[in-house]
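Engineer: No letters, just coordinates:
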């Protein structure tokens, strides 16, 4: 397609949404970020890229593969539910959606079992293949509040709020040391680590902009460990874990970014060492999620206190 004079200065994703009304904005955003949209043979990977009059764009839409997803009866702690969305407290250890190594027993499988008959467009119709209703995610070993869409209108509205960064998200994290200053923001583009493709990293070149605000709530053991509240301005993969590690304060128990975790643990009292070993994961919990209901417009906010494993670790440090 070729952009006319009236399209000059428009965002690429909006131009494509008008030209391809059968594709949702979220689907187009994914296609752009995956490098499937090009201008003059060069991939354009930013949905917010400004269009120039006369530019010609090509878009590659992969052929949809039928995916047989099965509902699986996995207990869910539901905080709120209506015909458009569901809010839940995800336990640590539960993968959000199927992927290599985790083909089933995921949150998606649980959602299909719980409300699959209510999902508009069938089991693969919301949010793309293998992710019915999923508009954001938590790492497997991160616990806390999540929202999933049950209708196309809710999915679209939530995606727009996440893109506009109007969603309220706060996390509790136990980190090594005491960050100074006690309240600040950490910035730095995050992308795939060039040294270890399983990890993300703060990059000097490339990556995507990321900002994490933090506030020290309490320190323990003469500053060896701190309880920190983190608020996300952006939502990059492993963002809090990467930013806190980059600042020299990795999360306790983090298997990927916890540099010197074992050495630091030896300086803690025996009960704290035992509680950290029992945790067996990064000490990170999504405590608060606030947003506007994408259909009714009501302001919603949900808060979950951390699970017993993190509470036990905090008590052992006091």
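Structural biologist: Here it is on my side, so go on. For clarity, every value in this text was computed on a predicted model and none was experimentally measured.

Engineer: hey, let's count contacts and neighbours off CA atoms from now on
Structural biologist: OK.

Engineer: Which secondary structure element is home to the residue sitting nearest the centre point of the chain?
Structural biologist: Residue closest to the average C-alpha location in the chain (Cα atoms, centre = their mean): residue 137, at 4.1 Å. When elements are defined using DSSP states H and E, residue 137 is found to belong to no helix and no strand.

Engineer: alright, now check it against this:
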């Protein structure tokens, strides 16, 4: 597994699968949790159960349990088992906007609605499927069968610049760059309200939410350090802004980092179905409805790095996609 933060936490946060409600009686309590639950799951091996627990798929009274060594307690446990995924993605002739390509790597402008790689609930139609068709055998096996060439990711409904490796040397080099955070990454977000200060830095710890396995959250302890810098480019709606355009640059690349940090600041990305709790201003809500805007308004606008093989400094920009540009135009009228 690559050390890149984006890949380390790349477990499906919402996917098809099965949920098992498991009741442990008082006479079953006291043993190791994984050992106590195993007889209730005849179709799972102990190793599979332990992996599911460590991946955050087990909860007790709404609290996620991530260690099967805990002592079992009486009560109701809920285990989510993701649907199986095909081990070998297929090449698919999908539209692909290529910003740069050479023998070692390829840079693309990923559209919203395209997942980076196959996962439970998203078996095909991904960037990996498109890259396998476009790059042919040059991508085969680079970085693993399921995610060939992938060294970082964007959420399915986040658009923008991504780089993928076409050679082992590029895969190693890019993975090291991401691991050292030696990559320039900037995103643009359209958010509800506006940050209290026009610019600043958010430093927190981010990990899987203890209350909802489908979400990441800012944690007081545990998780991993997450650092985002932000700058408000424009605000809309007068002295008390109802929306804003914010540019974020990353020092780290945790799962859902910008979405979590913007929500932490009280101004979640517009259209975010997971972190956008609370209704936007009536005029903003009307604009979202009129435009049928139904994804988080987040776009990876800039990616810069040193080519891991040639040493050349590369930088790429992707303008706002049409849906975000239309939303921005509507916000400017408020």
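Structural biologist: Now that the structure is in, tell me what you want to look at. Quick caveat: nothing in here was measured; it's all calculated off a predicted structure.

Engineer: circling back to that earlier point, show me the contacts for the residue nearest to the centre of structure 1.
Structural biologist: For residue 137 of structure 1, the residues meeting the contact criterion (Cα atoms under 8 Å, 6 or more residues apart in numbering) are 96, 146.

Engineer: what's the counterpart of it in structure 2?
Structural biologist: Residue 137 of structure 1 maps onto residue 153 in structure 2, with residues paired by TM-score structural alignment.

Engineer: again with residue 216 of structure 1
Structural biologist: Correspondence of residue 216 of structure 1 to structure 2, assessed by TM-score structural alignment: residue 232.

Engineer: I'd guessed its match sits against residue 246; true?
Structural biologist: Yes. Judged on Cα atoms under 8 Å, residue 232 of structure 2 makes contact with residue 246 at a distance of 4.4 Å.

Engineer: Mind checking which of these two has more residues around it?
Structural biologist: Just comparing residue 232 of structure 2 and residue 246: by other Cα atoms under 10 Å the higher neighbour count belongs to residue 246, 23 against 20.

Engineer: counterpart of the more buried one in structure 1?
Structural biologist: In structure 1, the residue equivalent to residue 246 of structure 2 is residue 228, according to TM-score structural alignment.

Engineer: what's the distance between its match and residue 94 of structure 1?
Structural biologist: 24 Å (Cα to Cα, to the nearest Å).

Engineer: Now do the strands in the stretch 151-300 of structure 1.
Structural biologist: Counting by DSSP state E, counting those that start in this stretch, one finds strands in the stretch 151-300 of structure 1 at the ranges 168-176, 183-187, 190-192, 200-202, 211-220, 225-232, 284-292, 299-303.

Engineer: okay, the ones you listed in CSV with distance to residue 241 of structure 1 next?
Structural biologist: Rendered in CSV, the data for the strands of the stretch 151-300 of structure 1 read as follows (distance: least, Cα to Cα, whole Å):
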stretch, distance to residue 241 of structure 1
strand 168-176, 9
strand 183-187, 12
strand 190-192, 11
strand 200-202, 9
strand 211-220, 10
strand 225-232, 10
strand 284-292, 9
strand 299-303, 21
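
Engineer: closest to residue 161 of structure 1 out of those strands?
Structural biologist: For residue 161 of structure 1, the closest of the strands of the stretch 151-300 of structure 1 is strand 284-292, at 7.7 Å, according to Cα to Cα.

Engineer: Relative to structure 2, what is the average displacement of the closest one?
Structural biologist: Between strand 284-292 of structure 1 and its aligned partner residues in structure 2, the average distance after superposition works out to 0.2 Å, using mean Cα distance after the TM-score superposition for structure 1.

Engineer: Trace that strand over to structure 2 and give me the residue numbers.
Structural biologist: Counting by TM-score structural alignment, strand 284-292 of structure 1 falls onto residues 298-306 of structure 2.

Engineer: Which positions within the matching stretch qualify as buried?
Structural biologist: Counting neighbours by 16 or more other Cα atoms under 10 Å, one finds that the buried residues in stretch 298-306 of structure 2 are 298, 299, 300, 301, 302, 303, 304, 305, 306.

Engineer: Please produce TSV containing these, extended by distance to residue 323 of structure 2.
Structural biologist: Formatted as TSV, the buried residues of stretch 298-306 of structure 2 follow (distance: Cα to Cα, whole Å):
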residue	distance to residue 323 of structure 2
298	11
299	11
300	14
301	14
302	18
303	21
304	24
305	28
306	31
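
Engineer: which residues are in contact with stretch 142-152 of structure 2?
Structural biologist: 1-2, 4-7, 87-89, 116-118, 128, 139-141, 162-168, 171, 174-175, 178.

Engineer: and those residues, which of them are in helices?
Structural biologist: Using DSSP state H, 5, 6, 7, 128, 168, 171, 174, 175, 178 are the members of the contacts of stretch 142-152 of structure 2 that sit in helices.

Engineer: Now for these, which sits with the most neighbours around it?
Structural biologist: In terms of neighbours by other Cα under 10 Å, these top out with residue 174 at 29 neighbours.

Engineer: so what corresponds to that residue in structure 1?
Structural biologist: In structure 1, residue 174 of structure 2 lines up with residue 158, judged by TM-score structural alignment.
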